[in-house]
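J.: here is a sequence with its predicted model. Questions after.
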Amino acid sequence: MNVLVLGAGQLARMMALASKPLNVNVRAYDVGSRTVVDPLNLAQSYGDLAEGIAFADAITAEFEHIAHDVLAQCEASGKLHPSSQAIKTGGDRRLEKGVLEQCGVANAQHKIITTEQDFADAISELGLPLILKSALAGYDGKGQWRIKDASQAADIWKDIEAFFAGANEPAAQAVVAEQMVPFDREVSLVGARDAKGNTQVYPLVENHHTDGVLTVTVALAQNEALTAQAKAMFDKVADALNYVGVLAIEFFQVGEQLLVNEIAPRVHNSGHWTQQGADTCQFENHIRATTGMPLGSGELVRPTAMINILGEDEVPSEVLSVPSVHLHWYGKGKRAGRKMGHINLSADTNKALVERLYQVAQLLPSAAFEDIQQYAAELAKKY
């Protein structure tokens, strides 16, 4: 069985590693060079997209922002999972909001902005404060603005106008204005759906962000009612998209209610913990779903946390002296803010995991991981 992944980054790499025991061969289409490569050895080339499509029994994607002509060529082969429309939905917040409204899934009140009048109407109709997100190409905190006071409006609109003028996406750019949600915490649910509509979901996890970028995910034994609520929303969205593969949904938790923040039609950073903490990791389940194999269980095997390594190409080797700690490097060149790898750590109980997270955080250099140390200390107080 052969799989072509659109995109040749760390997610394609981890899919390839998870595929080896299944006797599935994975190649990746590098959207920059427009060549097919080995995701575990990027210097190894296998030709162009047409040759990659011919090689593949199934085609999937590791990210949303893929040229529409590439998606169309892959979809025409009948091998693309999830569909091009599902992938485009994850890359365009207008389409995303449309799917959420179609499904009747709770999310923040919002308005689409393409003109200065739309901007003024959003402020008037939704009230302040607002968060404004680019419809296309925004990720990891980029392409976003916050307006808390009407006095900021003129300057922010000038910035958005300049953003529109510099846009080079295939579709017209826009901004989605959302009411700022006073949430208790950010959580996410990762799940898999096969072509027959069967699903397997992983536990609801808590996410911690630093400057808009995910830095820690914690998978603990959670409130079952809240997880059931998240799964019901996952099923509605996955069914509406006729989805095949792994899908992630990020939520704001407000009391006992969940509001969808974003959907991601792919394996997801907040699911990396599944490599050590779940019965079947998200990468294997994505390959299973897209190649027609039965899905594996998403059951939590043991409480597990993930720490993102951002902009650092090494961490103290002492972290490996902590029991049940695993390092996952992506083989990238060092660059400030870049996702270079992650650390997974596990324990037998929630309390033990939180203590171990704090222990590992203390071993990491404070200059690069100070916020994680603070988060671990606060989490420890709850257990």
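T.: Perfect, I can see it now.
J.: going forward, measure contacts and count neighbours with C-alpha atoms only.
T.: Noted.
J.: identify the residues contacting stretch 336-351?
T.: 220-221, 272-273, 275-277, 302-313, 323-334, 353, 356-357, 380, 383 (CA atoms under 8 Å, 6 or more residues apart in numbering).
J.: and residue 250, how far from residue 265?
T.: If you measure residue 250 against residue 265 using CA to CA, to the nearest Å, the figure is 11 Å.
J.: which residue packs closest to the residue most central in space within the chain, ignoring adjacent ones?
T.: Taking CA atoms, centre = their mean, the centroid of the chain lies closest to residue 268, which sits 3.6 Å from it. Closest residue to residue 268 apart from its sequence neighbours, by CA to CA, 6 or more residues apart in numbering: residue 248 at 6.3 Å.
J.: and the comparison structure, right after this:
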Amino acid sequence: MTTVGILGGGQLARMLALAGAPLGLRFLVMDTSAEACAGQFAPLLVGDYRDEAALADFAARVDVVTFDFENVPAESARWLSARVPVFPNPGALGVAQDRLAEKMLFRELAIPVPPFADIASREDLDAALARIGTPCILKTRRLGYDGKGQFRLKPAPGAGTPAAVQRVADQAWAALGPQAERVGLILEAFVPFDRELSVVAMRGRDGSFDTWPLTENWHVDGVLSASLAPARVDPALAETAYGHARRLAEALDYVGVFALELFCHGGELLANELAPRVHNSGHWTIEGAETSQFENHLRAVLGLAAGATTVRGHACMLNWIGELPDPAPVLAEAGGHWHDYGKSPRAGRKVGHATLRADTPEALAAALQRGGDALGRQSQVAPAIAALRG
């Protein structure tokens, strides 16, 4: 029986283990915390990702390794790859861990990106601000996710004077400047996007490539709030997005599932970032697609044929942040599905999600309206309802 090792024991590892059970797979999860929620469904090895003794123990007990979050040290993945197959490859992980390397790769592949600049000093920040202008966002190059490690430089309306810009630059540098030497910084132009979209795609060991339908996403405070699939976009725009994802996967010799996050502005797609793993915006595929992102990721890393990515009607995923609401209104819907990650409540923490699925846009909009009203989550469901009815 094949044992899959997963570095990282969060909800993504948990859902991978659940998806792999019907395939007869065993799992071993390695995490730094004994409380990792994937440990509720798979054996858990607690250890530091940089501890070679712990990594050696892990490698000796598995047949293939993958990971459930992109901040697993790339050097640990490289160390493991000399002893056991690791997918996606450590090089792809390394690129995705560095926002500057990621943006430069996008440019090399002719994937449009917002203007950006490498920031190593306060002088670099001033020079980049003069070129890029405000509003813009100063970010850590490494270790940031879900809105963490970011500072928006946006002078008050009507206060875009040089002095006002310097004040927000001072604030940004005070917030992130001390991290410049340790994790690096990048300044990115703010995109007044019309829509946020993502391509959730997969590439097999044999080079085969496929995508799920383009997904539209809405964020609150930098954290995903809702995802709707398929996104209602021009087919030509969707094909452009799929083409970007394919070039990226081939350039990285990627194996597994990944997400390419995109801004749509004035009919043009601009790449935001690559997530080298199963992705929050693909959770709807568990009930809303013929084969989920989790099953297909496992099929890819094991060298098995991919399952169909065909959508089943229309689906909307709602993220639960901080604490879980009452599941009853969702479960009362014929197409309602509930996912509790087994985590204790905590502000800003992803603790679960729900997916509502229906055969038509109208039926899904109605189900979202009922669920949103019953849960007091009208603002969370409203953008998806508007998109479905638009």
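T.: Okay, I see it. The structure presented is a predicted model; accordingly, all values stated were derived computationally and were not measured.
J.: the residue nearest to the centre of the first structure maps to what in the second structure?
T.: When the second structure is aligned by TM-score structural alignment, residue 268 of the first structure is paired with residue 279.
J.: what's near enough to touch that match?
T.: Residue 279 of the second structure touches 12, 200, 258-259, counting by CA under 8 Å, 6+ apart.
J.: tell me where the stretch 151-300 of the second structure has helices.
T.: Under the criterion DSSP state H, counting those that start in this stretch, helices of the stretch 151-300 of the second structure are mapped to 162-176, 180-183, 235-251, 285-288, 293-302.
J.: which residue range of the first structure does the longest one align onto?
T.: Here helix 235-251 of the second structure aligns to the first structure at residues 224-240, judged by TM-score structural alignment.
J.: can you point out the buried residues in the matching stretch?
T.: 226-227, 230-231, 233-238 (16 or more other CA atoms under 10 Å).
J.: how about the residues you listed, which pair is most distant?
T.: 226 and 238 (18.3 Å; CA to CA).
J.: dump the residue contacts of the aligned residue in the second structure for residue 40 of the first structure.
T.: By TM-score structural alignment, residue 40 of the first structure lines up with residue 40 in the second structure. By CA under 8 Å, 6+ apart, residue 40 of the second structure lies in contact with residue 14.
J.: same question, the one 5 residues further on
T.: When the contact criterion is CA under 8 Å, 6+ apart, the partners of residue 45 of the second structure are 28-31, 58.
J.: now these as a markdown table including neighbour count, distance to residue 266 of the second structure and secondary structure?
T.: As requested, those are exported to a markdown table (neighbours: other CA atoms under 10 Å; distance: CA to CA, whole Å; DSSP: H, G, I helix; E, B strand; the rest coil):
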| residue | neighbour count | distance to residue 266 of the second structure | secondary structure |
| --- | --- | --- | --- |
| 28 | 25 | 46 | strand |
| 29 | 29 | 43 | strand |
| 30 | 27 | 44 | strand |
| 31 | 23 | 43 | strand |
| 58 | 22 | 48 | helix |
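J.: any chance of the residues you listed in TSV, plus distance to residue 19 of the second structure?
T.: Formatted as TSV, those follow (distance: CA to CA, whole Å):
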residue	distance to residue 19 of the second structure
28	14
29	14
30	18
31	19
58	21
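J.: thinking again about what came up before, next, work out how far apart the residue nearest to the centre of the first structure and residue 156 of the first structure are.
T.: Residue 268 of the first structure is 31 Å from residue 156 of the first structure, by CA to CA.
J.: element containing residue 314 of the first structure?
T.: Per DSSP states H and E: residue 314 of the first structure is located in neither a helix nor a strand.
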